[in-house]
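*Asks:* What follows is a predicted structure for the sequence shown.
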Amino acid sequence: MELKLALGECLGSFDMEKAVCNHGLFMMSPNVWIPSTKSLRRPLRLADSCHSVSVTISHPPDHPFLVIQVQDSLSSADEAAILEQVGRMLRISSRDERCVREFQTMHSSAKEKGFGRIFRSPSFFEDAVKSLLLCNCGALCELQPEIALVNGNANLKRKRSKQKPSSSKSSECIQNFPSWKELVAWTRINATHLEKRCNLGYRAASILQLATMFAQGKLVEDDITNIEQSSDPTAFETLYQNLLEIKGFGPFVCSNIMMCVGFYRRIPSDTETVRHLRQVYGKENCSIYTIAKDTVEIYGKYNPFQCLAYWMELVEEYESKSGKLSELDAASYHLVTGSLFRDKGVKRIADDAQRISY
């Protein structure tokens, strides 16, 4: 079946290719970008939050809506859930459109390039985990159907209503990104299995701590959704500080998460940021110890969109070396993500330095 998501006030600024291919998240499982059709394919959760269905999202030329192809028939509640997730990923909302326009007004180059929407995941939890891991997301997605079975929620393709399965494909497992509920239930049975099965190391404990915070009500999905649509910097700052309490979630990780949430004042700085400021701005004395001051000096004029200005420069730099992100073969993604997201050891050093700087 086919769903349509009206772009409304976002129509004038929206570009499907640019809205997706601007952040390493679009290269991570279970996302699949299809360059030939400029469309995005991935599983999304249904209204029960337990089952998933594969969708393909595209924007036909000159159409005031997105087209979402769904493999199965859906209830009205399921349709609403799918549309909400697509809207979140591609930032189709009044608040996001307002941010795009305000940023492009103060940054003329951004308007010329159509930059202003940072791609994100269907859920905050997925954004947060991916900001921490930056790899091994495929392993989590492969494990997800098995994790879902813990709650008796086998994540199987639902059979089309009133149709008998024509082949074994009708019961093929859909590998979505695990939800916090699934991970909490899974670890009640085997707390160490996640670390070993997905080769997550100590980050498994960090992920489970995040999931547990949701389970205990310390983080609430509806509250985060309200924050995302808010213009209150205090609410964003409170969320940032709460995330910092999770072991392994340092300033670099949390700033990436806040960028996904829609709070653009904190730049996720690491040694790659140091390199960028040295090469592009001639900040030869820039270091992980001075980066906080240096970024304020350079990007402060774009407040409250400092992170958008910085990220646009990074994307432009990487595309000048590797070609358009939207046209890369998936086999080449590691060449880009290795720069967009530095290796874990370097990032950890940067986190420690930022704790001193802030």
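*Replies:* Yep, that arrived.
*Asks:* going forward, measure contacts between C-alpha atoms and count neighbours the same way
*Replies:* Will do.
*Asks:* contacting residues for residue 187?
*Replies:* Residues near residue 187 by CA atoms under 8 Å, 6 or more residues apart in numbering: 193-194.
*Asks:* Name the secondary structure element that contains residue 68.
*Replies:* Following DSSP states H and E, the helix or strand that holds residue 68 is strand 65-70.
*Asks:* contacts for that strand?
*Replies:* Applying CA under 8 Å, 6+ apart, the set of residues contacting strand 65-70 is 1-8, 11, 53-60.
*Asks:* Whichever of those end up buried, select them in PyMOL.
*Replies:* Buried residues among the contacts of strand 65-70 (16 or more other CA atoms under 10 Å), as a PyMOL selection:
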select buried, resi 3+4+5+6+7+11+53+54+55+56+57+58+59
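*Asks:* Among the contacts of strand 65-70, name the ones in strands.
*Replies:* 2-6, 53-58 (DSSP state E).
*Asks:* Residue 158 is in contact with residue 173, correct?
*Replies:* No: with contacts counted by CA atoms under 8 Å, residue 173 stays clear of residue 158, the gap being 9.8 Å.
*Asks:* Below is an additional structure, to be compared with the one above:
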Amino acid sequence: MGELIELQVALGECSSSFNMEKAVCNHGLFMMSPNVWIPSTKSLRRPLRLADSSGSVYVTISHPAPNHPFLVIQVNGLQNSISSADKAVIMEQVARMLRISSKDERDVREFQTLHGSAKDRGFGRIFRSPSFFEDAVKSILLCNCGWKRTLTMARALCALQLQLASAHLQHKRVASNSNVKISTKRLKHKKYTKASSTSELSMSGFDQSIGNFPTSTELACLDEKYLNERCNLGYRARCILQLARKVENGELELNKLEESSDTTSYERFYQKLMKIKGFGPFVCSNIMMCIGFYERIPFDSETIRHLKMVHGKGKCSRKTIEKDIEEIYGKYAPFQCMAYWLELLDEYENKFGKLSELESSSYHLATGSLHLTE
């Protein structure tokens, strides 16, 4: 089974406001592969990257008790020890997903001051992925299709990543044994098979049909036709590859943007995103929300439906929606998106029950109206 180690992430100033269940189960992103929420233990399981980005380990993240000062991360099925750099990167990814930082805590407190019921509900952390790139790709997957297909596409990308990782290991072994340099570009024509030993990927004991979510490096060299056929992405294959290649060539410096708190930098980045073919206002606004910029609401037909039913905006349309949004949510600036999403969450849980208690086999049925489209 391999070795199991435990890491701790200090919650610090976030300790008093943090609730594991509420920090995870508030957005459809938590239902998308490779995330696995376990209702019985209120824990989150998924693979995370190691420091070199090429390897992954499976982890289980939990919070022992309310107000407990640490999150516990169990790193499972290790065949080899991991370095201090690997441990640091794992903890950084967990902190990003669950928004454990001074800025996030400040946002929680400021929003809850503006929105009293948010404090009562313990709402203020919208779940996101361990990497900016994963958030961006999943925002693309949310567009112009049913929720069931969105879930299927995310799972297909993770299955592809497992096969890419297996192929990469095999190529490394061949190269080391024969001193032959093998180009990763050959991977785009490779017919992959499942990894013969998932313990090689430090994922033994878990669902072996999926891997981690692919990185920009893993996707950038793939062929568009192959990616589309392999994962049934449709037009999204081109959008995702464009994004991956812009990240790889340095045109989009995602980490630098996320570290900045300069509003003008966010606006410039939003305009850069809008120039990518296939990136409309919904995708870009959803990405901005994942960064931590909440002024732009990702609006679509679901938003129109919500404003009509909940706020009595019977004449709301794509022509009027921006004005309607400003009228309703402007008072919550700069947290308009948080206020909107809290309302949606209330609506969905009134209909389906607590999202944290849903069985994963029912996600595609119970969350149809939770899906957002361009």
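*Replies:* Ah, there it is. On a predicted model such as this, the values are computed, not experimentally measured, just so you know.
*Asks:* according to the alignment, the longest helix along structure 1 goes to what range in structure 2?
*Replies:* In terms of residue count, the longest helix belonging to structure 1 (DSSP state H) is helix 306-322. Under TM-score structural alignment, the alignment places helix 306-322 of structure 1 onto residues 336-352 of structure 2.
*Asks:* That stretch vs structure 1, average distance?
*Replies:* On superposition with structure 1, the mean distance recorded for stretch 336-352 of structure 2 (mean CA distance after the TM-score superposition for structure 1) is 0.2 Å.
*Asks:* what's in contact with that stretch?
*Replies:* The contact list for stretch 336-352 of structure 2, computed with CA under 8 Å, 6+ apart, reads 26-27, 111, 115, 118, 123-124, 126, 289, 294-298, 306, 329-330, 332, 355, 366-367, 369-370.
*Asks:* What's the match for residue 28 of structure 2 in structure 1?
*Replies:* So, by TM-score structural alignment, residue 28 of structure 2 is matched to residue 24.
*Asks:* Isn't that match up against residue 335?
*Replies:* No: Residue 24 of structure 1 sits out of contact with residue 335 when judged by CA under 8 Å, with a separation of 10.9 Å.
*Asks:* Counting neighbours, go ahead and name the busier of these two.
*Replies:* When residue 24 of structure 1 and residue 335 are compared for neighbours, residue 24 comes out ahead with 23 against 11, by other CA atoms under 10 Å.
*Asks:* Excluding sequence neighbours, find me the nearest residue to that one.
*Replies:* If you skip the residues right next to it in sequence, residue 24 of structure 1 has residue 337 as its closest partner in space, 5.9 Å away by CA to CA, 6 or more residues apart in numbering.
*Asks:* and the one you found, what pairs with it in structure 2?
*Replies:* By TM-score structural alignment, residue 337 of structure 1 lines up with residue 367 in structure 2.
*Asks:* What span of structure 2 is whichever helix or strand comes after the strand holding residue 68 of structure 1 aligned with?
*Replies:* Scanning the chain past strand 65-70 of structure 1 towards its C-terminal end, the next helix or strand to appear is helix 76-90 (assignment: DSSP H and E). The aligned range for helix 76-90 of structure 1 in structure 2 is 84-98, by TM-score structural alignment.
*Asks:* picking that back up, off-centre distance for the match of helix 306-322 of structure 1?
*Replies:* 19 Å (CA atoms, centre = their mean, to the nearest Å).
*Asks:* same question, stretch 263-277 of structure 1
*Replies:* The chain centre lies 17 Å from the centre of stretch 263-277 of structure 1; the measure is CA atoms, centre = their mean.
*Asks:* Would you check the span in structure 2 matched by that stretch?
*Replies:* Aligned by TM-score structural alignment, stretch 263-277 of structure 1 corresponds to residues 293-307 of structure 2.
*Asks:* Quick check: buried residues in that stretch?
*Replies:* By neighbour count, and taking 16+ other CA under 10 Å as the criterion, the buried residues in stretch 293-307 of structure 2 are 293-300, 302-307.
*Asks:* Return the member of those residues nearest to residue 159 of structure 2.
*Replies:* Looking at those and their distance to residue 159 of structure 2, the nearest is residue 298, at 28.5 Å (CA to CA).
*Asks:* which ones are touching that closest one?
*Replies:* Applying CA under 8 Å, 6+ apart, we find residue 298 of structure 2 in contact with 281-286, 337.
*Asks:* and those as TSV, adding secondary structure?
*Replies:* Compiled in TSV, these are given as follows (DSSP: H, G, I helix; E, B strand; the rest coil):
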residue	secondary structure
281	helix
282	helix
283	helix
284	helix
285	helix
286	helix
337	helix
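*Asks:* And the residue nearest the centre of structure 2?
*Replies:* residue 129 (2.8 Å; CA atoms, centre = their mean).
*Asks:* Residue 245 of structure 2 -> structure 1?
*Replies:* Across the two structures, residue 245 of structure 2 finds its equivalent in residue 212 of structure 1, going by TM-score structural alignment.
*Asks:* Distance-wise, check the closest residue to residue 304 of structure 1 other than its chain neighbours relative to residue 225 of structure 1.
*Replies:* Counting by CA to CA, 6+ apart, residue 265 is the residue found nearest to residue 304 of structure 1 once chain neighbours are left out, at 5.1 Å. Distance of residue 265 of structure 1 to residue 225 of structure 1, given as CA to CA, to the nearest Å: 19 Å.
*Asks:* Kindly report the same for residue 193 of structure 1.
*Replies:* According to CA to CA, residue 193 of structure 1 and residue 225 of structure 1 sit 31 Å apart.
*Asks:* what's the answer for residue 260 of structure 1, then?
*Replies:* Residue 260 of structure 1 is 12 Å from residue 225 of structure 1, where distance means CA to CA.
*Asks:* higher neighbour count, the two?
*Replies:* Ranked by neighbour count (other CA under 10 Å), residue 260 of structure 1 and residue 225 place residue 260 first, with 25 against 14.
*Asks:* which residues touch the more buried one?
*Replies:* By CA under 8 Å, 6+ apart, the residues touching residue 260 of structure 1 are 118-120, 127.
*Asks:* Distance from the chain centre to whichever helix or strand it is part of, please.
*Replies:* Following DSSP H and E, the helix or strand that holds residue 260 of structure 1 is helix 251-261. What separates the centre of helix 251-261 of structure 1 from the centre of its chain is 10 Å, taken as CA atoms, centre = their mean.
*Asks:* And the helix or strand following it against structure 2, how far off on average?
*Replies:* Scanning the chain past helix 251-261 of structure 1 towards its C-terminal end, the next helix or strand to appear is helix 271-281 (assignment: DSSP H and E). Average distance between helix 271-281 of structure 1 and its aligned residues in structure 2, after superposition and using mean CA distance after the TM-score superposition for structure 1, equals 0.8 Å.
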